[in-house]
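Peer 1: can't give you the sequence, but here's the structure:
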């Protein structure tokens, strides 16, 4: 049976790069995991094994580290843009570059004045602890003409201990869940948002500010929504981002419902007044949806793991 080559790409995955910026005695850390995928005129390497159009994946790895020095890492987004532009414009056979970046947060360790007598004031400015914050994400795609920047986060754990209900749902012969009028609402947010940036220098977002503000609006919407369903909360989170961040046209969330069930304490002669819960890890409800700016089309994949 005749065969033809379908879509393909290659590159170097999970290049771990840590960039230290020294501002006198004060140091700043950018800790990234960078994956590069390239595609283009690559038929011959698949058909005949000719590597004439193949830029070695080792070279893509080296480029990541060289660019960390040459350009620095002001933001994950800007670093990814530098890389994607370089691969497409410097190698004729490469028509498209996709750069995925995970960023891990470090927090400066602060010392008291008393401690400074022993460790030194300067030392505190280059001591860090890995935080329990979420992982920041970005994906840059460039084909020589069009840019797409999708950023986001994963593993952001949030909880409301009240102001959440779930009742009035459809029931059938297999329904055993009791309606809840005061419940814990907890989830671990995986979210992506697509920027409307198109390489216009006058409209380039401040990527760092954009991330922090988007995260802030997401959390505020979660905290301020009196929730009758996790779907309602998801929509409010996305809508608030769209309303407050003009550089973003699309937001997609995947929210597992981290169920908390009231424990029956009556066998012990105790009343459980919404105080003691069993935190169940599986199975769990999974709520997913996209929120769009009016007039825009959805582009972020339904499966966020396949960005």
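Peer 2: Ah, there it is. Because the structure is a prediction, the values reported are computed rather than measured. Numbers count the residues shown, from 1 in each chain.
Peer 1: hey, let's count contacts and neighbours off CA atoms from now on
Peer 2: OK.
Peer 1: Residue 142 is in contact with residue 150, correct?
Peer 2: No - Residue 150 lies out of contact with residue 142 (C-alpha atoms under 8 Å); the separation is 11.8 Å.
Peer 1: and the comparison structure, right after this:
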């Protein structure tokens, strides 16, 4: 029996990069959390402590900040591609790079009915994500978001399920359905209008959640993923993760009050966790596109 070193990578996680454009009276802001990871012949660093081939993680951090200025942040996907291409093509002996980016959204403050030029309020909606991998197999981009909290007060059912001696859940044909959605989608091209497509995919998923008479959260995820693939031929697959944020009707009978589905307690745990991958049957191989580093995107 031999003991060997398996897959490995190293990098700088969670670099908080804020890029403000100040070249006009009306400023613009992009607020990022950037993680980098490099892959290559780094075995000696692990096995004997030899750092000859190791680009310091501090250098990776500096590169992210420098690129925020020199390359700019038009979209987090392009920013990730710029970083990954640099590490792979310009830094020997790096063979592969994984860049994960979270973006935090801001909206302009409104003062006396007018949007302010240089003041923003942090938006409390989803966190946009991108994961970029560049290596010998090509360039892979995964877009996405997490923490998109959705709730609808009707249009959801759950009935006809398997029951055994431990089952206490009652069937329902009218319930509150809520989730904090995590969605990721893999592109087959890097020639994409990232900003437009992000907004379009989010809109599709919200539409399907809102309009489908859902017999189960599983069914809702299937409709979300299928609708995205039907709309965008350059998306190969969609991965979805949705905790079922349960809302239970409160028994108000001790207070001689009826509660016809109007007052609920929101339970944060335990929760059902529903996951699905929806993909084309001819989707190209993903390579290392889904091999995470910091796991943020």
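Peer 2: Yes, it's here. These numbers come from a predicted model, not from an experiment.
Peer 1: what's the TM-score here?
Peer 2: The TM-score (TM-score structural alignment, normalised by the length of structure 2) is 0.94; 294 aligned residues with a C-alpha RMSD of 2.0 Å.
Peer 1: Against residue 37 of structure 1, how distant is residue 242 of structure 1?
Peer 2: Per C-alpha to C-alpha, to the nearest Å, residue 242 of structure 1 is found 30 Å from residue 37 of structure 1.
Peer 1: ranges for the helices of the stretch 51-200 of structure 2?
Peer 2: In order along the chain, the stretch 51-200 of structure 2 carries the following helices (DSSP state H, counting those that start in this stretch): 57-70, 76-90, 194-211.
Peer 1: what residues are up against the residue nearest the centre of structure 1?
Peer 2: In structure 1, the C-alpha nearest the mean C-alpha coordinate belongs to residue 153, at 2.1 Å (C-alpha atoms, centre = their mean). By C-alpha atoms under 8 Å, 6 or more residues apart in numbering, the contact set of residue 153 of structure 1 is 134-137, 189-192.
Peer 1: With distance to residue 174 of structure 1 as extra columns, can I get those in a markdown table?
Peer 2: Below are the contacts of residue 153 of structure 1 laid out as a markdown table (distance: C-alpha to C-alpha, whole Å):
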| residue | distance to residue 174 of structure 1 |
| --- | --- |
| 134 | 37 |
| 135 | 39 |
| 136 | 40 |
| 137 | 40 |
| 189 | 29 |
| 190 | 30 |
| 191 | 32 |
| 192 | 35 |
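Peer 1: out of those residues, who's nearest residue 67 of structure 1?
Peer 2: Taking C-alpha to C-alpha as the measure, residue 67 of structure 1 lies nearest residue 137 of the contacts of residue 153 of structure 1, at 18.9 Å.
Peer 1: That closest one -> structure 2?
Peer 2: Mapped onto structure 2 by TM-score structural alignment, residue 137 of structure 1 lines up with residue 129.
Peer 1: Kindly provide the distance from its match to residue 168 of structure 2.
Peer 2: Distance from residue 129 of structure 2 to residue 168 of structure 2, by C-alpha to C-alpha: 39 Å.
Peer 1: neighbour count winner among those two?
Peer 2: More neighbours surround residue 129 than the other of residue 129 of structure 2 and residue 168, with 25 against 8 (other C-alpha atoms under 10 Å).
Peer 1: and that one, how far is that from residue 103 of structure 2?
Peer 2: Distance, residue 129 of structure 2 to residue 103 of structure 2, by C-alpha to C-alpha: 6 Å.
Peer 1: cool, and residue 79 of structure 2?
Peer 2: For residue 79 of structure 2 relative to residue 103 of structure 2 (C-alpha to C-alpha), the value is 11 Å.
Peer 1: now swap in residue 143 of structure 2 and tell me
Peer 2: Taking C-alpha to C-alpha, one finds residue 143 of structure 2 at 11 Å from residue 103 of structure 2.
Peer 1: For these two, work out which one has more neighbours and name it.
Peer 2: residue 143 (24 against 21).
Peer 1: Look at the spatially closest residue to residue 9 of structure 2 that is not a sequence neighbour and say how many residues are nearby.
Peer 2: Using C-alpha to C-alpha, 6 or more residues apart in numbering and skipping residues adjacent in sequence, the residue nearest residue 9 of structure 2 is residue 39, 5.0 Å away. Neighbour count of residue 39 of structure 2, defined by other C-alpha under 10 Å: 20.
Peer 1: Now check structure 1 for the residue matching residue 39 of structure 2.
Peer 2: Matched across to structure 1, residue 39 of structure 2 falls on residue 39, judged by TM-score structural alignment.
Peer 1: Stretch 113-132 of structure 2: end-to-end distance?
Peer 2: One end of stretch 113-132 of structure 2 to the other measures 40 Å (C-alpha to C-alpha).
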